Structures are given as structure tokens and as C-alpha cells.
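Visitor: Show me the folded form of this:
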Amino acid sequence: MADDTTGETKPQPKQEGAVINLVVKDQSGAEVHFKVKTHTKLEKVINAYCAKKSIVPSTVRFVFDGTRVNPNSSPEDLGMDDGDSIDVFQEQVGGRRP
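Guide: Okay, the predicted model is just below:
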């Protein structure tokens, strides 16, 4: 029988956040799926979505559970679970008539 008590410490696997699937939905119902780690800033998702759709990030807003998404937040910060969706809306300017 082999005895594994040689005193060597084996390198532990790097502890990384769990991976979840997020869905980004626009107003027309089109969906883009992302796999992200729970500690990744949502800025990466926002930038990737805008690049894919060829839109400027400042012209849209991202909303999760009725609250605007802060790009510096992570899915963990917002309590997101696997399969949650983020809504994307066109930013509206004005709205009042003289």
C-alpha cells in the first residue's frame, strides 16, 4: 500500500467563481447568450453585447430586475443566477414638448 504522507503540498486548483449563463434581451425580443463567471464585472458583458450589435454603450441601458445595471457590478453582487436575463433599452432623450 502506498503512503502519501511525504509532506509535500500539492498545488490546489485556483478558486474561481462559478460560471453562469446570462441572457441579454433587447426590446424586439432578440437574445444574446453569455457565459460569465460570477465575479466578472458586467462591463465585459455590456461591451461584448454592444460590439456584437454594433451600438455605442452610452445609447442603451441595461436593466436587471427593474434596476439599472452598474458596469462595475458583478453577477454575484446583483444576486444573479444561471439563466437570468438582462433587458436592454434604447436610451431616450427628451420627451417634453415646448
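
Visitor: Please count neighbours and contacts with C-alpha atoms only from this point.
Guide: Noted.

Visitor: Which residues lie in contact with the spatially most central residue of the chain in this structure?
Guide: For the chain, the residue nearest the mean C-alpha position is residue 42 (4.1 Å; Cα atoms, centre = their mean). Shown in contact with residue 42 (Cα atoms under 8 Å, 6 or more residues apart in numbering): 69, 70, 71, 72, 73, 74, 75.

Visitor: Which is the succeeding secondary structure element to the lengthiest helix in the chain?
Guide: In the chain, taking DSSP state H as the definition, the longest helix is helix 42-53. For helix 42-53, the succeeding helix or strand toward the C-terminus, using DSSP states H and E, is strand 60-64.

Visitor: List of residues touching that following strand?
Guide: With Cα under 8 Å, 6+ apart, strand 60-64 has contacts from 46, 68, 69, 85, 86, 87, 88, 89, 90, 91.

Visitor: please give me the structure for this one as well, since I'd like to look at both together:
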Amino acid sequence: MANKDSKPEGEGNEYIKLKVVGQDSNEIHFRVKMTTQMGKLKKSYSERVGVPVASLRFLFDGRRINDEETPKALEMENDDVIEVYQEQLGGNH
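Guide: Modelled structure (predicted):
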């Protein structure tokens, strides 16, 4: 494992563990590559909870996560938390 530190250019293939926490405080843990687009994680989460991905908002540090962003681009670290909220639709009632 010591050579992990000696190859900084290999960081793109590193894995990271993320916690995705829903409004019900239910946590689902994901292990993704630093270069994986977040759209893939969003889709996996929505399939696990049985809710369409379009009806969910994913936030990291209070900022909405775009599908094409990666953990590396978002400067995520192990055990960082992604918050998930139901998208508020309508409002005419």
C-alpha cells in the first residue's frame, strides 16, 4: 500500500466512499471512482429507493450537484455526505 502515496498521477483511479442521506435520514453508502460522473451515483440511488431521479435534488456542501461533475471536481473526500431532497414541484395550490 505504500506505493499509493508515491504515484500522485494515479489519483484519478482512486475510489472514495460517500454517504448519501435522504430526507428520512436513511443513509446509503457508495464506493465510486474519483472520476465517476455523479449522474451515475444519482441514478443508482434513485433505483435503490424506487424514486425517479428527476424528482430528486442532490446537494454537496449546500450546492446542487450536476450530473457531469465528478468527486474529484467537487473536491470530495472519504465519508463526505451528499444530501438528497425531493424536488418541490408545483406550488399553485
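
Visitor: So which of the contacts of strand 60-64 of the first structure belong to strands?
Guide: Among these, the subset assigned to strands under DSSP state E consists of 68, 85, 86, 87, 88, 89, 90.

Visitor: hmm, back to that, export the contacts of residue 42 of the first structure as a markdown table, with columns for neighbour count, secondary structure and distance to residue 20 of the first structure.
Guide: Conversion of the contacts of residue 42 of the first structure to a markdown table gives the following (neighbours: other Cα atoms under 10 Å; DSSP: H, G, I helix; E, B strand; the rest coil; distance: Cα to Cα, whole Å):
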| residue | neighbour count | secondary structure | distance to residue 20 of the first structure |
| --- | --- | --- | --- |
| 69 | 20 | coil | 17 |
| 70 | 16 | coil | 18 |
| 71 | 14 | coil | 17 |
| 72 | 11 | coil | 18 |
| 73 | 14 | coil | 15 |
| 74 | 20 | coil | 12 |
| 75 | 20 | helix | 9 |
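
Visitor: Based on its surroundings, how many neighbours for the counterpart of residue 54 of the first structure in the second structure?
Guide: In the second structure, the residue matched to residue 54 of the first structure (TM-score structural alignment) is residue 50. Neighbourhood size, residue 50 of the second structure [other Cα atoms under 10 Å]: 9.

Visitor: swap in residue 48 of the second structure?
Guide: Quick note: residue 48 of the second structure (other Cα under 10 Å) scores 10 neighbours.

Visitor: Report the separation between it and residue 81 of the second structure.
Guide: 17 Å (Cα to Cα, to the nearest Å).

Visitor: same deal with residue 65 of the second structure?
Guide: 12 Å.

Visitor: likewise residue 50 of the second structure?
Guide: Applying Cα to Cα, the value for residue 50 of the second structure to residue 81 of the second structure is 20 Å.
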